[in-house]
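Asks: quick one: sequence plus predicted model below, questions after.
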Amino acid sequence: MASVTSSLAFGITASTTYETSPYALARKFSTLDHLTRGRVGWNVVTSFLDSAAKAYGFDEQIPHDERYARADEYMQLTYKLWEGTWTDGAVVKDPVSGVYSDPSQVRAIEHDGKYFRSTAASQLPASRQRTPLLFQAGASPAGKQFAAKHSEVMFLPGLEPEKTRAIVEDMRNQLTAQGRAPDSIKFIAGILVIVDETDEKAQAKYEEYIAQSDLDGVATLFGGWTNNDLSKFTDDEDFAFAAVGGIQSMISSWSRTVPNSNGLKWTKRRVLQELALGGAHPRAIGSASTVADILERWVDVAGVDGFNFSYAVSPGTFEDMIEYLFPELRRRGLIWEDYEVAGGSARENYFQDGEGPRLRADHPGRQHVWTGEKE
């Protein structure tokens, strides 16, 4: 895909808990950044499933906050490798002398920390971005603190724009506390769009998709998210009052935002139907005008910078958006077809601030930049 596109960025998820060698991960992303001409991003996760821990040879999961402490050191080591082992002038490529790189401009870094140890130089010359564009989706206090320190793009939870705005404001305050500019993270809300010619047709399409959903699979997915086995609950029990962790806040939001939900019991089947399409993210269902209004409200009220669109069916959901929604968004001047930097890197295309493909000056990874001077 990179070979036939010029602006599309590729965000790749990798776990700091189970990608156990920061050196190997740094090498992979450097390779990808070279191959994509600077259009690669890393979605940093710490993982949360017991099954994943056992699959990777752990008897049990590393405790939650320790996973983030470990991830912080992991990031520091990758920054050292990406930013601190090759100078900008290290690559000579002199065919006469046969010299590819100036050895005085390449060095090994040493890292001896609580969780990781490494003495190495990057095997690859510095790529266009060096450090890939950094994505993250932490929702816990430790996750938000990690994001405020490291993230450049943050995926946000929340079913209502008012509540999501509180998260955005809190994160901007945390960015300031970390010594970063309050606009140094782009905030992305997850959302499912079901769009058609009219509101009625879109709603009918949504109900058809719901009818085809595998609710047992949804229950299994929810169990993985929350560690709750829904099979022990009866089908008609009202979950608004059941002691099921991770569901009360969703039901509270659904009661305010889902059409025709007032006074109805939130039974297990109904909860699973709500989760079946879009998961724990909001939905925008309707005509192009209706959906565009919803998206605009999220931008205006929540203060988000963009959206992570999920799909109900494939092919189908995205094709409908292209046919019905995008012309309306273009008419409103809300999307564009080009970027300020032709063939720009992922970082340049996300920020469009004229500061180039490298980490911004206030990012902690920049402290590891090496200019060739002896230390």
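Replies: Everything's here; your move. Numbering: from 1, shown residues only.
Asks: okay, CA-based contacts and neighbour counts for the rest of this
Replies: Noted.
Asks: chain center to the top helix by length along the chain: distance?
Replies: Secondary structure of the chain per DSSP state H: the longest helix is helix 64-84. Relative to its parent chain, helix 64-84 has a centroid offset of 17 Å by Cα atoms, centre = their mean, to the nearest Å.
Asks: quick one: buried residues of it?
Replies: 67-71, 73-84 (16 or more other Cα atoms under 10 Å).
Asks: run through who's touching the next helix or strand after that helix.
Replies: As assigned by DSSP states H and E, the chain's next helix or strand after helix 64-84 is strand 91-94. Strand 91-94 is contacted by residues 99, 100, 101, 102, 125 when judged by Cα atoms under 8 Å, 6 or more residues apart in numbering.
Asks: nearest to residue 12, of the residues you listed?
Replies: residue 125 (20.9 Å; Cα to Cα).
Asks: where's the closest residue to the closest one other than its chain neighbours relative to residue 122, distance?
Replies: Nearest residue to residue 125 in three dimensions, chain neighbours excluded: residue 86, at 6.4 Å (Cα to Cα, 6 or more residues apart in numbering). For residue 86, the distance to residue 122 equals 8 Å [Cα to Cα, to the nearest Å].
Asks: which one of those two is surrounded by more residues?
Replies: Ranked by neighbour count (other Cα atoms under 10 Å), residue 86 and residue 122 place residue 86 first, with 30 against 23.
Asks: quick revisit: helices and strands around the longest helix of the chain, which ones?
Replies: helix 22-35, strand 109-112, helix 141-150 (3 or more Cα pairs under 8 Å, 6 or more residues apart in numbering; DSSP states H and E).
Asks: ok, structure two:
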Amino acid sequence: MPREIRLNAFEMNCVGHQSPGLWAHPRDRAWQYKDLEYWTDLAKLLERGKLDGIFIADVIGIYDVLNGNGEAAIRQSTQVPVNDPLALITPMALVTEHLGFGLTASLTFEHPYPFARRLSTLDHLTKGRIGWNIVTSYLDSGARNLGQKALGGHDDRYDYADEYLEVLYKLFEGSWEEGAVLRDREKRIFSDPSKIHEINHLGKHFQVPGIHLCEPSPQRTPVLYQAGASNRGKQFAAEHAECVFVAAPSKVILKNAVADIRRRAAEAGRDPYQVRIFNLQTVILGETDAQAQAKWQDYKSYVSYEGALALISGWTGIDFGQYRPDQVLKHIHTNAIQSAVEAFSTADPNKQWTVRELADWVGIGGFGPLFVGSAQTVADQLQEWVEETDVDGFNLAYAVTHETFVDVVELLVPELQKRGAFKTEYAPGTLREKLFGAGPRLPESHPGAGYRDLAALATQPSSKAAIA
């Protein structure tokens, strides 16, 4: 029996997401990102295709590493202008019944107390279809605009994130007991105060004494996504994440990453297969391989080299504007470049990557792999990657929107369904129930479940957050 493949659409509330320059393509709709119809049309399309969800990226700040300023990013609409992603969820939920929503929001720039209320509100309004992609941010430009000189140290940000999650778990899981909401019209009692608890959090970074402002939502804690690639990030994911997003350009790298995440999850006392792992992926589809190749050539003519360099420079923190397009990467001696060279060399050990070739790779779909072909060809490749790497599914970036997703829904999904590798109907229930086939709440093996009894916690020694 073929393994079921999970698929999300990968989007962002901006013009140029992962394919810099493609906004200029005559069939691209990304310039309509400001219009509700863009998002409601997309949501209805994705639900028609039975995709698991839409994964919405976000950044606070601009890509200003290239040439030491943000001019290239602004000129090429490289993830700027960018609007808030939270406002997209409600209208998309209104026109769908099953589609999940993976929302990216940085914990670095928002206090957990009001953020918990925003997430609970969305989980209520969507009837339990919310996931949160936990990020600690990577652009210093965002930190500067919030009064900070720069982002904190990499590992320090994850220590901060550990305590942030502790506050949220206390609010979501422990503040309101089951049965706290009575809605008793006869006695005129809506909620039972004896079953609603102040969390009394006193930690290194946060002091949150009060109760959660929201009654328990369908999932209480939203489905937790995470995309850290560093050693510390992967450890954080193994402890907290229910879905992990990676961007491996080759099967070798992806297989190693998946095995590492599952091993770490098991060491953290969790079921390693209760962690869904998604790889970044772009597909260009046609009725035939030749049609898909022609579409790819057409798309490539719109790729912005400058926009691609702005992305890569922002992601790595290295100003690629100082290097010639034909300069070989392995001759550029920085830690970040060496890791990029190592990653790409596994796909073709004999190839010497130049700056231009790296920009061409990133130009359509970012760092993830690109598959071009008929539905049959691409389905073969997706199944091969799942079988050989143990990945659960893919976050599908677009080249041209909504065209890429129309092709996925009308060409690729039916082919995968015919093979028994993709669902023909949604499972009932919340996003967590659809993804894992169990209940709507965090499983008992998840660390968040340990905060359900705040009274018992109060008798135990201080948390690591409080004594850090």
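Replies: The structure has been received and is ready for your questions. Note that the coordinates shown come from a computational prediction; the quantities given were computed from them, not determined experimentally.
Asks: residue 232 of the first structure is nearest to which of the helices and strands packed on helix 64-84 of the first structure?
Replies: When these are compared by Cα to Cα, helix 141-150 sits nearest residue 232 of the first structure, at 30.7 Å.
Asks: which residues are in contact with the closest one?
Replies: Contact with helix 141-150 of the first structure is made by 65, 68, 72, 134, 136-138, 154, 171, 174-175, 178, 363-365, as judged by Cα under 8 Å, 6+ apart.
Asks: filter those to the buried ones?
Replies: Judged by 16+ other Cα under 10 Å, buried ones among the contacts of helix 141-150 of the first structure: 68, 134, 136-138, 154, 171, 174-175, 178, 363-365.
Asks: about what we covered before: so which of the contacts of helix 141-150 of the first structure are in strands?
Replies: If you go by DSSP state E, the contacts of helix 141-150 of the first structure have 134, 136, 154 in strands.
Asks: quick one: the helices in the stretch 1-150 of the second structure?
Replies: Here the stretch 1-150 of the second structure has its helices, by DSSP state H, counting those that start in this stretch, at 36-48, 71-75, 86-94, 112-125, 140-144.
Asks: with the second structure superposed, average distance for the longest helix of the first structure?
Replies: Here the mean offset of helix 64-84 of the first structure against the second structure after fitting is 0.3 Å, by mean Cα distance after the TM-score superposition for the first structure.
Asks: ok, back up a step: what do we get in the second structure for the residue nearest to residue 125 of the first structure?
Replies: Under the alignment (TM-score structural alignment), residue 86 of the first structure pairs with residue 176 in the second structure.
Asks: identify the residues contacting its match.
Replies: Per Cα under 8 Å, 6+ apart, neighbours of residue 176 of the second structure: 195, 196, 197, 211, 212, 215, 216.
Asks: quick one: the strands in the stretch 101-250 of the first structure?
Replies: Per DSSP state E, counting those that start in this stretch, the stretch 101-250 of the first structure carries strands over the ranges 109-112, 117-120, 133-136, 153-156, 186-196.
Asks: out of those, nearest to residue 167 of the first structure?
Replies: The nearest among the strands of the stretch 101-250 of the first structure, by Cα to Cα, is strand 153-156 at 7.9 Å.
Asks: what range does stretch 108-124 of the first structure cover in the second structure?
Replies: Taken onto the second structure by TM-score structural alignment, stretch 108-124 of the first structure occupies residues 198-214 there.
Asks: show me what residue 432 of the second structure aligns to in the first structure.
Replies: Using TM-score structural alignment, the equivalent of residue 432 of the second structure in the first structure is residue 347.
Asks: do I have it right that that match meets residue 130?
Replies: No - between residue 347 of the first structure and residue 130 there is no contact under Cα atoms under 8 Å: 10.8 Å.
Asks: shared neighbours, the two?
Replies: residue 358.
Asks: comparing these two, which shows the higher neighbour count?
Replies: Shown here are residue 347 of the first structure and residue 130; by other Cα under 10 Å, residue 347 has more neighbours (27 against 23).
Asks: can you list the residues that contact stretch 275-284 of the second structure?
Replies: 6, 241-248, 254, 258, 262, 265, 292, 295-296, 364-365, 367-373, 378, 391-399, 404, 407-408.
Asks: same question but for stretch 215-227 of the first structure, I mixed them up
Replies: In contact with stretch 215-227 of the first structure (Cα under 8 Å, 6+ apart) are residues 49, 228, 229, 230, 231, 245, 246, 269, 272, 273, 275, 276.
Asks: farthest-apart pair in the residues you listed, please.
Replies: Using Cα to Cα, the contacts of stretch 215-227 of the first structure span at most 24.5 Å, a distance reached by 49 and 269.
Asks: list the contacts for the residue nearest to the spatial centre of the second structure?
Replies: With distances taken as Cα atoms, centre = their mean, residue 133 lies nearest the centre of the second structure, 4.9 Å away. Contact partners of residue 133 of the second structure, counting by Cα under 8 Å, 6+ apart, are 102, 103, 104, 105, 224, 225, 226, 227.
Asks: please pull up the equivalent of it in the first structure.
Replies: Aligned counterpart of residue 133 of the second structure in the first structure: residue 43 (TM-score structural alignment).
Asks: burial count for the aligned residue in the first structure for residue 305 of the second structure?
Replies: Counting by TM-score structural alignment, residue 305 of the second structure corresponds to residue 215 in the first structure. Residue 215 of the first structure has 19 neighbouring residues, counting by other Cα under 10 Å.
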